[in-house]
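Q: Just a sequence and a predicted model for now, questions to come.
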Amino acid sequence: MTDQTSTGADLEELRARFRPLFERIAQGAAERDASRELPRELIRELADAGFGAVRVPRSHGGAGASLPQLIELLTDLAAADSNLPQALRGHFALVEDRLVAHAHADQSVWFERFVAGQLGGNAWTEIGAVEVGDVGTKVRESDGVLTVSGTKYYSTGSIFADWLDVFAQRESDGVRVIALVPADQPGVALLDDWDGFGQRTTGSGTTVLTDARVEASDVIDFSERFRYQTAFYQLVLLATLAGIAENAAAEFAAQAQRRTRVYSHGAGDVWNQDPLIHQVIGKATAQGFAARAVAVRAAQAAQDAYLAAFADDEAAERDANIRAELDSAQGQIVITAIAQEATSHVFDALGASAAGGGKQLDRFWRNARTVSSHNPVVFKERIVGDWAINGTEPPYVWAIGAQRATTAG
């Protein structure tokens, strides 16, 4: 490996660098959730502070952090406000793709953009009549100019982004591609129409592309996309869930410490001295600890897959990518259960007043439940089981859409 790769930084130094900003983010998280206020200024502050470039190699002005270190930082950010790491999920995936592409072609231009604070956003999913496996968004050429047209949903983070990471089809040859489209142009409309009951401020709205211009150099065959991409996307969600679990335990602990009302049939005369309340908070705290540990451990396999791209050993790279997918899937299975249980059972540490809307304590469960709905865990359980029993290689990419019509016969 050379200084062109990102093998690790001083994690505590990075944490100290971003901690003041994370603390400020945490202060308004509940209010933003209640009012659905998008954290535009905070995400811009993160980008300007270099957060979006922590994975960029030091030789190109970034921090050179490893993937486990990125997951640690994203968990810290999720504990402050779980919407922000998910809003940046598409950005960090774009960074990761360019990091792997750097093994075969210089990516200095993109690294300079990331270090300058430019952000990417996701624009992949289509809904409606689009059948599973199909893509309606097209890249067309006319008089030497390339344009992209189509409508994307669940475009998490795109409303904050400078670049859109768009999954499309090249009309001339039918090849599926990634088009890296500048967001600031007349052909791009970014709508804030996400109406989910959780993760309300991730900017996961609709993106409408109408003859949006794209450079030929920024249209990349999808087959060249970094192979552990699905594992990577899941890792960001694992960090998000771990941060939610940690934050829920900490917030309920603070509420329990201050509570003065007790029950006549409780196990203590003072609420914060009741051993049963200690037990509830203790379990939730341990669940947050375990969720972070699993997320960071799962990220190591993806880091190995990243480094394998530079090693010129196809068999080893394939094995590393299989492990990355399996480890992220196993992490998802465990952390999904941990986060949902922790954010539900922790209500046992307080009385009925915890359900008061003004406290916004329900946001932890709502957010955990919403994040857990991505990439349904039941399918991941099947994939891991098939691998454990039969050694079946997991799928790296999957699609979602309307079921294909079948012919009876």
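A: Sure thing, it's come through. Owing to the predicted nature of the structure, the values given are computational and were not obtained by experimental measurement. Numbers count the residues shown, from 1 in each chain.
Q: from here on, contacts and neighbour counts on C-alpha atoms
A: OK.
Q: residue ranges of the strands in the stretch 201-350 of the chain, please?
A: 207-214, 219-221 (DSSP state E, counting those that start in this stretch).
Q: putting a second one here so we can go through both:
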Amino acid sequence: MGYAALAAKYRPVFARIAEGSLQRELDRVLPFEQIGWLKQSGFTGVRVPREFGGDGASLPELFRLLVELAAADPHVPQALRGHLAFVEDRLCAPASSEREEWLRRFASGELVGNAVTEIGSVALGDTTTRLTAAGDDFTITGRKYYSTGSIFAEWIDASALAPDGTEVAALVSTATDAVTVSDDWTGFGQRLTGSGTTVFDAAPVRAEHVHPFAERFSYQTSLYQLVLVAVQAGIARAAESDAVHQVATRARSFSHGNAAQTRHDPQVLEIVGRISADAFAAEAVVLRAAEELQLAYEARTPEERAASRREAEIASARAQAIVAELSLRAATSLFDALGASATSTGLALDRHWRNARTVGSHNPVAFKARIIGDHLVNDAEPPYEWAIGVPPAPDAQKSAR
């Protein structure tokens, strides 16, 4: 379709989403209606080939759209993160009637959430959520947290252990009383992503909706992470937009400033320019990393897939390492341009910093530069699957050795 046509199709929807984003932030209103607009517009099938009703967008085109959407409301693309990954999984699956059915579902507006992480005293790398045989099918029982986007979705992509102990991904319909999704995320940023608790109480799962986790598409961790990086780039763009608007419309100026009007003060204009440069660089980094993901998608031989998977993971880590800094700097510099009045709760300009800081805390950026360096210096493989939990006791670690 090309990016110009994609942008023309979706920018009017993004503009509608942007109109109420500040008030939703102030009132803590989840974007059910706004995600509904995206479903109706076909955005849930933006990557789906055109023969199945989608837009056939490339990954660089998708991520360019995500940056624009995040600038309108950063909660929304993060809420779609699990869906985008599941679409990618079906795109990479062998041709079948089931694959075609799912691609058409996505193009018609069906949305998939996710439920992977477990909190509390769960052992590192363990999964307490279980599938139980129920005739030819299964039921799923367990409790998940950080189930971003699931509260908006028709389906939930959940990790679990099969009866034989295999780690699997199970697709669970939300159209049952056996699935409860709560908006109980308590973070100080990204509060409207629906990243709360999901409880499965013997919820039904069809056998054909269970797949070995090891068979998921190879570059999934890099895609999951790059969606968050795109959100940060969008936040930087939103900070730029607010800086421009607030400076251009500011009536008051300081006696010790450099101009009678703030909009003509060269120091203030320099700050706005640097915010813009940070936002520009952040988006450019995202799009460069998305090119590596596209190569991973196009890889066909086992050797090509292994090499492109590695490059996509490193590219995603590089992007996270630098865009986290750029987005936080843009969100902070905004206040240097405006002074104390910018701290008004009614403006909620602090949301840009809070949201950027929250997104940057996922899959901690602190580890990324080390992983990149280890790969470059020692040819070490980057980690392709992350887990969090309670590590074994020291005695148990010694026994394991």
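A: Structure received. None of these values were measured; they are calculated from a predicted model.
Q: Pick the most buried one from the strands of the stretch 201-350 of structure 1.
A: strand 207-214 (a mean of 21; mean count of other C-alpha atoms under 10 Å).
Q: so what does that strand touch, helix or strand wise?
A: strand 145-152, strand 176-182, strand 188-190 (3 or more C-alpha pairs under 8 Å, 6 or more residues apart in numbering; DSSP states H and E).
Q: The same query, at a cut-off of 6 Å, please.
A: Judged by 3 or more C-alpha pairs under 6 Å, 6 or more residues apart in numbering; DSSP states H and E, the packing partners of strand 207-214 of structure 1 are strand 145-152, strand 188-190.
Q: Export these as CSV, with columns for mean neighbour count.
A: Converted to CSV, these look like this (neighbours: other C-alpha atoms under 10 Å):
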stretch, mean neighbour count
strand 145-152, 19
strand 188-190, 19
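Q: excluding its backbone neighbours, what's nearest Gln27 of structure 1?
A: Computed as C-alpha to C-alpha, 6 or more residues apart in numbering, the closest residue to Gln27 of structure 1 that is not its neighbour in sequence is Ala80, at 7.9 Å.
Q: The one you found -> structure 2?
A: Using TM-score structural alignment as the criterion, Ala80 of structure 1 maps onto Ala72 of structure 2.
Q: what range in structure 1 does stretch 234-247 of structure 2 sit on?
A: Counting by TM-score structural alignment, stretch 234-247 of structure 2 corresponds to 243-256 in structure 1.
Q: Now the matching stretch: buried residues?
A: Neighbour counts over stretch 243-256 of structure 1 (16 or more other C-alpha atoms under 10 Å) mark 243-250, 252-253, 255-256 as buried.
Q: for those, which one is nearest Phe289 of structure 1?
A: When the buried residues of stretch 243-256 of structure 1 are compared for distance to Phe289 of structure 1 (C-alpha to C-alpha), Glu246 wins out at 7.0 Å.
Q: State the distance from Gly196 of structure 1 to Ser82 of structure 1.
A: To Ser82 of structure 1, Gly196 of structure 1 is 14 Å away according to C-alpha to C-alpha, to the nearest Å.
Q: out of the two, which sits in the more crowded spot?
A: Ser82 (32 against 12; other C-alpha atoms under 10 Å).
Q: Identify the residues contacting the more buried one.
A: Thr240 (C-alpha atoms under 6 Å, 6 or more residues apart in numbering).
Q: Next: the one 5 residues further on.
A: Neighbouring residues of Ala87 of structure 1 by C-alpha under 6 Å, 6+ apart: 156-157, 202.
Q: ok, for it, nearest residue in space, not its chain neighbours?
A: Gly157 (4.2 Å).
Q: isn't the one you found right next to Gly121, touching?
A: Yes - assessed by C-alpha atoms under 6 Å, Gly157 of structure 1 is found in contact with Gly121 at 4.9 Å.
Q: show me where the stretch 251-400 of structure 1 has helices.
A: Here the stretch 251-400 of structure 1 has its helices, by DSSP state H, counting those that start in this stretch, at 275-308, 314-345, 362-372, 377-390.
Q: what does the third one rub up against?
A: Among residues not part of helix 362-372 of structure 1, those counted as contacts by C-alpha under 6 Å, 6+ apart are 198-199, 241, 336, 343.
Q: make it 8 Å
A: With contacts defined as C-alpha atoms under 8 Å, 6 or more residues apart in numbering, helix 362-372 of structure 1 is touched by 30, 33, 82, 196-199, 237, 240-241, 244-245, 248, 336, 339-340, 343-344, 355.
Q: Tell me which residue lies farthest from the centre of structure 1.
A: No residue in structure 1 sits farther from the centre than Ser264, which is 44.9 Å out by C-alpha atoms, centre = their mean.
Q: still on that earlier bit, can you report how many residues neighbour the residue nearest to Gln27 of structure 1?
A: Counted with other C-alpha under 10 Å, Ala80 of structure 1 comes out at 26.
Q: go on, Arg351 of structure 2?
A: So Arg351 of structure 2, with other C-alpha under 10 Å, has 21 neighbours.
Q: what's the counterpart of it in structure 1?
A: Checking TM-score structural alignment: Arg351 of structure 2 goes with Arg363.
Q: With that, I have no additional questions.
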